[in-house]
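mind folding the following:
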Amino acid sequence: MSERINLGKSAPALYQAVMGLEKLAAEAIASASIPEGFAHLLRLRASQLNQCAFCIRMHTHDALSSGESSDRISVLPAWRETGYFTEKERSSLALVEAITLISEGQVPDAIYEQAAAHLSKNEISAVEWLSVVINAWNRIAISSRYPVKA
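Model prediction:
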């Protein structure tokens, strides 16, 4: 792989602005009483869809450190087929996936309506902002080719 410009180093003010968004999104998650471990699973799921190896590794470690089980992490790509997630979590995962894959049909009304049936407005807002921010981080890490070495 060719070496790329590291966006964090080439434009530190912009990078810090994204860090500010990250902090605000984390505060929104906490304010909505979404568990930290599950928030890392939401970030991890977006990172899996975006194929961001750097973020996948980081959020797997963060989820484990926050008390998430290796079982929930391992079945995350097939969450719909498992009994590991509550209806509230399933609605959050579907919303994160729809926002991550926004070019493939926007955010379908059915997914938003499912979220509205199981999540408060505060929770929906927090999940949506978390999705926006992790997708920004994925794009920074992927386009900069952040190294992922064993």
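
rest of the way, CA atoms for contacts and neighbours
Fine.

just the helices in the protein please.
7-10, 12-31, 36-50, 53-65, 70-75, 87-100, 109-118, 121-144 (DSSP state H).

can you tell me which of these is most buried?
Among the helices of the chain, helix 36-50 has the highest mean neighbour count (mean count of other Cα atoms under 10 Å), at a mean of 23.

for the residue lying closest to residue 136 once chain neighbours are set aside, list the residues it contacts.
Among residues not flanking residue 136 along the chain, residue 18 sits closest, at 7.8 Å (Cα to Cα, 6 or more residues apart in numbering). By Cα atoms under 8 Å, 6 or more residues apart in numbering, the residues touching residue 18 are 133, 136-137.

ok, those vs residue 10, which is closest?
Distance to residue 10 across these (Cα to Cα) is lowest for residue 137, with 15.2 Å.

pull the contacting residues for the residue nearest the centre of the chain.
With distances taken as Cα atoms, centre = their mean, residue 43 lies nearest the centre of the chain, 2.1 Å away. Listed by Cα under 8 Å, 6+ apart, the contact set of residue 43 reads 59, 130-131, 134.

any idea how far residue 102 is from it?
Distance, residue 43 to residue 102, by Cα to Cα, to the nearest Å: 16 Å.

same question for residue 95.
Plainly put, residue 95 is 10 Å away from residue 102 if you go by Cα to Cα.

and if you look at residue 72?
As defined by Cα to Cα, residue 72 lies at a distance of 25 Å from residue 102.

for comparison, sequence B:
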Amino acid sequence: MQSRLDAQKTSPAAYDAMLGLEAFLCKASKLEPSLLELIKMRASQINGCAFCLDMHSKDARAQGESEQRLYTLSAWREAPFFTDRERAALEWTEALTLITEGHAPDDVYERVKHYFSPEELVNITLAIITINGWNRIAIGFRYIPGEYQPGAHK
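Sure thing, here's the model as predicted:
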């Protein structure tokens, strides 16, 4: 596979806008870094984004995430390694990433709102929107996985 183009070099202002969303999520959203990485990993699994899976598995491990949780993330419903709060976030991630399969069903929303404040729910939704955007950039322009190192994008 060969990369099609470098979005950062081609449209720096647009890329900086995406980086602004990331900066907000990492610095001002008050969401746990481990939760953000789980959201990024799960959406990237659903979307089949190898570049983002490579990046966020490395970032998660650098932050202390266990291999066990990363390996079982796609089966989070059956795996006993996730908290109820994480499960709610993962269910919301799936509902918003697979939007054509039910348009964020009411029952999922009712479950997720019990674990997050309204502000946190907005911020988690923004995290889901952002990773889905990054997935589409990486997939569309065929970013090549494997070379990313944690801390390189900060």
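
residue in the second structure paired with residue 119 of the first structure?
Residue correspondence to the second structure (TM-score structural alignment): residue 119 of the first structure is matched to residue 116.

which non-adjacent residue is nearest its match?
Of all residues not flanking residue 116 of the second structure in the chain, residue 85 sits nearest, at 7.7 Å (Cα to Cα, 6+ apart).

next: residue 35 of the second structure.
Nearest residue to residue 35 of the second structure in three dimensions, chain neighbours excluded: residue 86, at 6.5 Å (Cα to Cα, 6+ apart).

how close does the one you found get to residue 67 of the second structure?
Residue 86 of the second structure sits at a distance of 16 Å from residue 67 of the second structure (criterion: Cα to Cα).

next one: residue 21 of the second structure
Separation of residue 21 of the second structure from residue 67 of the second structure (Cα to Cα): 27 Å.

likewise for residue 107 of the second structure?
31 Å.

what's the answer for residue 147 of the second structure, then?
Taken as Cα to Cα, the span from residue 147 of the second structure to residue 67 of the second structure is 20 Å.

in the first structure, what residue corresponds to residue 127 of the second structure?
Aligned partner of residue 127 of the second structure by TM-score structural alignment: residue 130.

kindly report the same for residue 38 of the second structure.
With TM-score structural alignment as the criterion, residue 38 of the second structure lines up with residue 41 in the first structure.

wait, doesn't its match sit right on residue 57?
No: using Cα atoms under 8 Å, residue 41 of the first structure is not in contact with residue 57, being 11.6 Å away.

how far off centre is stretch 85-92 of the first structure?
Relative to the chain's own centre, stretch 85-92 of the first structure is displaced by 14 Å; criterion: Cα atoms, centre = their mean, to the nearest Å.

that stretch aligns to what range in the second structure?
Stretch 85-92 of the first structure corresponds to residues 82-89 of the second structure when matched by TM-score structural alignment.

please apply the same query to stretch 61-70 of the first structure.
Under the alignment (TM-score structural alignment), stretch 61-70 of the first structure falls on residues 58-67 in the second structure.

compute the first-to-last residue distance for the matching stretch.
End-to-end distance for stretch 58-67 of the second structure: 10 Å, by Cα to Cα.

what residue in the first structure is paired with residue 104 of the second structure?
Counting by TM-score structural alignment, residue 104 of the second structure lines up with residue 107 in the first structure.

distance of the closest residue to residue 29 of the first structure other than its chain neighbours from residue 114 of the first structure?
Take residue 29 of the first structure and drop its neighbours on the chain: the residue closest to it by Cα to Cα, 6+ apart is residue 126, 5.2 Å away. Residue 126 of the first structure sits 16 Å away from residue 114 of the first structure, going by Cα to Cα.

many thanks, I have nothing further to ask.
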